[in-house]
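Student: sequence unknown, structure follows:
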């Protein structure tokens, strides 16, 4: 690791501690710089603002979760309607497993993202996932109808409500600091709950 990389890592470590204790809004940039053992001038060689510093600790990790979701969806949508129906449980399980593993590999970053981001653009993290899920569900319904499978009418706002409940509940694993083994079991039950609900609403089995 070069000297610049070491200094950047030192800043990020001091920032993680400060943000974790106080949250973004109440965190002191001056304290972060002091704890990193730097001058303010030295700090600005690496980050332009407190927002920029916070983003360095959460944005790559949020983007990875988006990527897991998007790649899973892209692969899923290459399947025929009957294949999608049969693969739904397996594909969603694989995607959630990837997300869980990644979250627990970078737990502190997700704690910041989900619990300490008030005052930043990153409070929209769950909402962004919900929007993706809402659109993909509408597309699934459309494809199933085109293939001849009757799906009852479900409006976008209702699908958004259900999706919001699912993702908000899933990320309770971080909000409440659940051990990974406990989180896996609870998310598994959560997934069973929502799968059963969608089957009932759609009138089909996955």
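Tutor: Received the coordinates, thanks. Owing to the predicted nature of the structure, the values given are computational and were not obtained by experimental measurement.
Student: going forward, measure contacts and count neighbours with C-alpha atoms only.
Tutor: Noted.
Student: and the one helix or strand residue 92 maps to, what other elements does it pack with?
Tutor: Assigned by DSSP states H and E, residue 92 falls within helix 81-105. For helix 81-105, the contact count by 3 or more C-alpha pairs under 8 Å, 6 or more residues apart in numbering; DSSP states H and E identifies helix 50-76, helix 180-202 as packing neighbours.
Student: Comparison target, given below:
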């Protein structure tokens, strides 16, 4: 690909991000994207076959990497929970939260699209995939760490996992500065850990 072609591609990607953020995926228009990029529609389609491919180009790499890393973090935590049960849930939960927040903020443009403007794309279910990973991990933690002999309900685990990710959606959708987001999530971690201790230790 020539230098000029690379520049055109970069202009298209930047223009597409602006278009998707302003109009959402479903209402975004390829002709407007070409106009924003000062490119012909032919040049646009030469680089990206359709709108879905263009959206993928903006989000796929960081999204797939984050999901894979998130799954790996939980696999490691699930192994550790049987070795160091008392400390593993809190330590791993806090470390995982810190990592995912940092990763999202390093790739904010992609995750703003996924979390706020992906309706109509295959990425509209991305958050549900993350929630499912978290929910399955919660089941392992609760079964290993519960001290009251009572099984934590599946729906509670689902709601709790979904709520945890909703915090991140709010930070992204409100475009909160990173330092402020860290402070908010530190409060969320303390709040959540206190709740988990009550759930796992309360009498049936």
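Tutor: Good, I have the coordinates. Predicted model only: the values in this text are computed from it and were never measured.
Student: TM between them?
Tutor: After superposition, the two chains reach a TM-score (TM-score structural alignment, normalised by the length of the second structure) of 0.88; 201 aligned residues with a C-alpha RMSD of 2.1 Å.
Student: before we move on, back to that, what lies in contact with the helix holding residue 92 of the first structure?
Tutor: The contact list for helix 81-105 of the first structure (C-alpha atoms under 8 Å, 6 or more residues apart in numbering) reads 65, 68-69, 72, 76-77, 110, 143-144, 147, 180, 184, 195, 205-206.
Student: Tell me the most packed of these, by neighbour count.
Tutor: In terms of neighbour count, residue 110 stands highest of those at 22 neighbours, by other C-alpha atoms under 10 Å.
Student: Find the nearest non-adjacent residue to it, please.
Tutor: residue 103 (6.5 Å; C-alpha to C-alpha, 6 or more residues apart in numbering).
Student: The one you found: how many residues sit nearby?
Tutor: 22.
Student: In contact with the corresponding residue of the first structure for residue 16 of the second structure, which residues?
Tutor: Matched by TM-score structural alignment, residue 16 of the second structure corresponds to residue 15 in the first structure. Going by C-alpha under 8 Å, 6+ apart, residue 15 of the first structure touches 32, 53-54.
Student: Closest to the centroid, which residue in the second structure?
Tutor: The second structure has residue 127 as the residue nearest its centroid, 6.0 Å off, counting by C-alpha atoms, centre = their mean.
Student: Does that residue lie in a helix or a strand, and which?
Tutor: Element membership of residue 127 of the second structure [criterion: DSSP H and E] is helix 126-145.
Student: what range in the first structure does whatever helix or strand comes next after that helix sit on?
Tutor: Per DSSP H and E, the first helix or strand lying C-terminal to helix 126-145 of the second structure is helix 154-173. Under TM-score structural alignment, the counterpart of helix 154-173 of the second structure in the first structure spans residues 156-175.
Student: Same question for that stretch: list its buried residues.
Tutor: 159-160, 162-164, 166, 168, 170-171, 173-174 (16 or more other C-alpha atoms under 10 Å).
Student: can you list the residues you listed in CSV and add distance to residue 21 of the first structure?
Tutor: Shown next, in CSV, are these (distance: C-alpha to C-alpha, whole Å):
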residue, distance to residue 21 of the first structure
159, 36
160, 33
162, 33
163, 31
164, 28
166, 28
168, 23
170, 23
171, 20
173, 19
174, 16
